[in-house]
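[1] just a sequence and a predicted model for now, questions to come.
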Amino acid sequence: MSNFEEAPHKKRKVEASLESLLPDDVAISCLARVSRLEYAALSLASKSYRSLVSSPELYKTRSLMGRTETYVYVCLRTPPDSNPRWFILRRRKILPIPSCPSQPPEASSVVVLDWGIYVIGGLIKGKPTSKVLLLDCRTHTWRQVPSMRVTRASAAAGVVDGKIYVLGGCKFDEKNWGEVFDPKTQTWDTLPPMPDTKKRDQYIHDSVVRDQKVYAVDGTDRTLYYSPCLGQWGRGNRGEVIGNRRDWCMIDNLIFFLTRHGTVIWCEPDELDWRETEGMVSKEVKGLGFLKKSLSCSRLVHFGEQIVNLWEKYKIKFGRPQKLIDLLPGARLSNSGGNIVLFWDVIEGDHLEIWCAEISLDRRQGGEVWGNIEWSNAVMTVDPFLDRSKALSSI
């Protein structure tokens, strides 16, 4: 009986000694062959695993072995919970990952840099914050990084040469309208002042990086950019012709958008640049016509309290009866490995479904772009249906 009782104890010692005796390079080679989604669980097994999972050497090894993986993360706010919840898209489902209880409930800007997702600024109880949070996608853990110098909400954000550039999202001041974060030094620096002192809208609804320049589109659909290599500000294309297009993203050197009519459209990237007599000439992505009705009825997108309040004042002043939610696109579009990923919501009786589709793109002779739906299905059901869910970000 005594031998039987001692066997598990001895086994645990053997297991512990094997882990400690395994050289790091061999352990990293083994871990590199495991799906990255398993790393969060492995990091809980021991301190040594936790160290290996978060080591730069592991991700260099994965890259050399061709084991890199691309995943879509989406942040949702679903009633009755008002706190943002994060999910990862895997095998045509969205699976919950740890969320940060201190994340602002709306109007944050989100960028990806290396192995992390940065959640920048936002509104807390209606007031902008300078807080910046980092989601470590290797272990799905959160930490706070140095705050910005200025409180911001609904700002433009983009990554150029390993640094994060943030534009706007605050009351206009040419001295602090933009700043840059260097993750190596963990410091924020103010960008050069804007030469144009004309008042700018503090609300930014979209941003995109092209040719090492961060472009921003403000609440009145005016475009502007900052070039880090030149240290200069510039003016983009004429805003009045851009219209109600949301969720700008670059895919294969083309710019894609959504319209409120449920249409996915595209344009050439050089159309972002200023032209005196020409506007942006957008074209429809062919082959997606049957999605239009469903996408046009979606209200998943989140506009933020700021822009809603601005619209309410505007429509009273100018006698516009429409609701903002009926004038702007309601789905969410993002880029995943060169494909479009769409999120939208569908009301089915007494419950609400959140749908997702992945669309590959084909540019054909004659300049047309066609979309092919690789897959499409409901990834979440909200039951009972209390109110519209909101997609705060998709990245």
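    Yep, it's here. Residues are numbered from 1 along each chain as shown.
[2] every contact and neighbour count from this point should use C-alpha atoms.
    OK.
[3] wait, doesn't Leu288 sit right on Gly371?
    Yes - between Leu288 and Gly371 there is a contact at 6.4 Å, judged by C-alpha atoms under 8 Å.
[4] give me the more crowded residue out of the two.
    Gly371 (20 against 16; other C-alpha atoms under 10 Å).
[5] wait, a strand at that one?
    Yes - according to DSSP: H, G, I helix; E, B strand; the rest coil, Gly371 belongs to a strand.
[6] Ser51: neighbour count?
    11.
[7] so it, which of the three states?
    Recorded secondary structure, Ser51: helix (three-state DSSP).
[8] now do it against Trp142, distance only.
    Distance, Ser51 to Trp142, using C-alpha to C-alpha, to the nearest Å: 16 Å.
[9] and Leu64, by the same measure?
    27 Å.
[10] can you check Lys127 too?
    Distance of Lys127 to Trp142, computed by C-alpha to C-alpha: 23 Å.
[11] ok, those two, which is more surrounded?
    Of the pair Lys127 and Trp142, Trp142 is the one with more neighbours under other C-alpha under 10 Å, namely 18 against 12.
[12] the more buried one touches Leu135, doesn't it?
    Yes - judged on C-alpha under 8 Å, Trp142 makes contact with Leu135 at a distance of 4.7 Å.
[13] before we go on, here's another structure to hold up against the first:
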Amino acid sequence: MTTTLPTSFSSLPEDIILSCLARVSKFYRPTLSLVSKYFRSLVASPDLEATRSRNGITEDYLCVCLNVGSKPRWFTLAPFPQQQKLKPIPPYYKHPKSSTVVSIGSEIYIIGGSLHQKKGNRVLVLDCRSHLWRRLPNMRLARETPAADVIDGKIYVNGGSTSYKIENWGEVYDLKTQTWEPLLFTTLDLTTHKSVVPGKLVMGGKVYSMNDDLKISLEKNVCLVEIENMMCQISISKGMLVWYNPEENLGWSRVEGLEGVPRDPYFPGYLTSVASYDRGRRVTVWWKLIVSRCWPDWMESKTEIWCAEISFERRDLGKLWGFVEWSKNVFIFDGGVSSDFFLH
């Protein structure tokens, strides 16, 4: 009688092992790396990403930018409840402030902004899969908090410069030719962008005010969410989540429900930021809690960053209910952070 020993996973052909590992979420890779030196080398191998790409394997997760220690820092947030912690992305050594962000696939484009209180024309690209940075050709003009959107595979950028010349109002980047071209006000049809929110300019899911001189300004902490085939505005007002439907024009109203998240400005750690995702169907809300421990001769303070995912449902005219899909402390900082810590 002969005994057949079980085949170990590592004895399989490497292409089969890569095919199996490619189906495991990236957020489990640190754990996989602890299995063996062989697994650690496979996880770090570019062949693993090539296998995922070849087999069309993708996964959704959030990339967020926080103002940490007066410097913008990017993080990923896992889509799994047990893994919902912010994981830092290696920073770019000269990351601008007051930039505008758009995304194409897994890549995030950080457009313009200021560095050392000077407007810039740089465009950075962050690959959320590899966590690698690169630069695009510079824009024609330096721009701070411009309006930007991706239309038909091109990046349209408007406003944000100090120039009053109509020919400098905007510019467009062609991803195929990798060149910037001037964008006149008459070139881009703004009818659609201005019809979503009457009297406002909507680009990249953000809402901008625009005066007669074509100068634009971002309306901070306002995002668009599609609710039952209607585009509604969601915002934070005095620590509360509020909403507005331009079609009904009943004014801003408080979102009902929201069990499990701060709901008034007197709650410790009241809501400070809101951002839409899932193609504008849901939002995440953000707030912070200061946790202090005191000893006879010193005190220790830490800041907890909390996040919750909110879905919505219409009930009766003029009422919107919010439902907390999950709520969690996603990161802890030593010391404090500003109230406007959420950037993108």
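    Happy to help now that I have it. Worth saying up front: this structure is predicted, and the values here are computed from it rather than measured.
[14] quick one, helices of the stretch 51-200 of the first structure?
    56-64 (DSSP state H, counting those that start in this stretch).
[15] give the aligned equivalent of Thr139 of the first structure in the second structure.
    Taking TM-score structural alignment, Thr139 of the first structure has Ser130 as its aligned residue in the second structure.
[16] now that match: how far from Glu59 of the second structure?
    For Ser130 of the second structure, the distance to Glu59 of the second structure (C-alpha to C-alpha) stands at 13 Å.
[17] look up how far Val281 of the first structure lies from Ile164 of the first structure.
    30 Å.
[18] in the stretch 201-350 of the first structure, which spans are strands?
    204-210, 213-218, 223-227, 232-235, 245-251, 254-259, 264-267, 283-284, 332-336, 339-348 (DSSP state E, counting those that start in this stretch).
[19] may I see those arranged in CSV, with distance to Lys315 of the first structure as well?
    Shown next, in CSV, are the strands of the stretch 201-350 of the first structure (distance: least, C-alpha to C-alpha, whole Å):
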stretch, distance to Lys315 of the first structure
strand 204-210, 19
strand 213-218, 18
strand 223-227, 23
strand 232-235, 28
strand 245-251, 19
strand 254-259, 21
strand 264-267, 27
strand 283-284, 30
strand 332-336, 25
strand 339-348, 27
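[20] adding mean neighbour count, write those strands out as CSV.
    Formatted as CSV, the strands of the stretch 201-350 of the first structure follow (neighbours: other C-alpha atoms under 10 Å):
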stretch, mean neighbour count
strand 204-210, 22
strand 213-218, 24
strand 223-227, 22
strand 232-235, 17
strand 245-251, 20
strand 254-259, 22
strand 264-267, 21
strand 283-284, 18
strand 332-336, 23
strand 339-348, 20
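[21] to Ala45 of the first structure, which of those lies closest?
    Among those, the nearest to Ala45 of the first structure by C-alpha to C-alpha is strand 332-336 (30.9 Å).
[22] against which helices or strands is the closest one packed?
    Secondary-structure packing of strand 332-336 of the first structure (3 or more C-alpha pairs under 8 Å, 6 or more residues apart in numbering; DSSP states H and E): strand 245-251, strand 254-259, strand 339-348, strand 390-394.
[23] could you redo the last one with a cut-off of 6 Å?
    Other elements packing on strand 332-336 of the first structure under the criterion 3 or more C-alpha pairs under 6 Å, 6 or more residues apart in numbering; DSSP states H and E are strand 339-348.
[24] matching residues in the second structure for the strand it packs on?
    Aligning strand 339-348 of the first structure against the second structure (TM-score structural alignment) gives residues 282-291.
[25] and the contacts of the matching stretch?
    Here stretch 282-291 of the second structure makes contact (C-alpha atoms under 6 Å, 6 or more residues apart in numbering) with 269, 271-277, 301-311.
[26] what subset of those is buried?
    Neighbour counting by 16 or more other C-alpha atoms under 10 Å classes 269, 271-276, 302-311 among these as buried.
[27] tally of neighbours for the residue mapped onto Tyr73 of the first structure from the second structure?
    Aligned against the second structure by TM-score structural alignment, Tyr73 of the first structure finds its counterpart in Cys63. Residues lying near Cys63 of the second structure (other C-alpha under 10 Å) number 18.
[28] chain neighbours aside, what residue packs nearest to Cys63 of the second structure?
    Spatial nearest neighbour of Cys63 of the second structure, excluding adjacent residues (C-alpha to C-alpha, 6 or more residues apart in numbering): Thr76 at 4.5 Å.
[29] in contact with the aligned residue in the first structure for the one you found, which residues?
    Aligning on TM-score structural alignment places Thr76 of the second structure opposite Ile88 in the first structure. Counting by C-alpha under 6 Å, 6+ apart, Ile88 of the first structure touches Val72, Tyr73, Ile94, Leu95.
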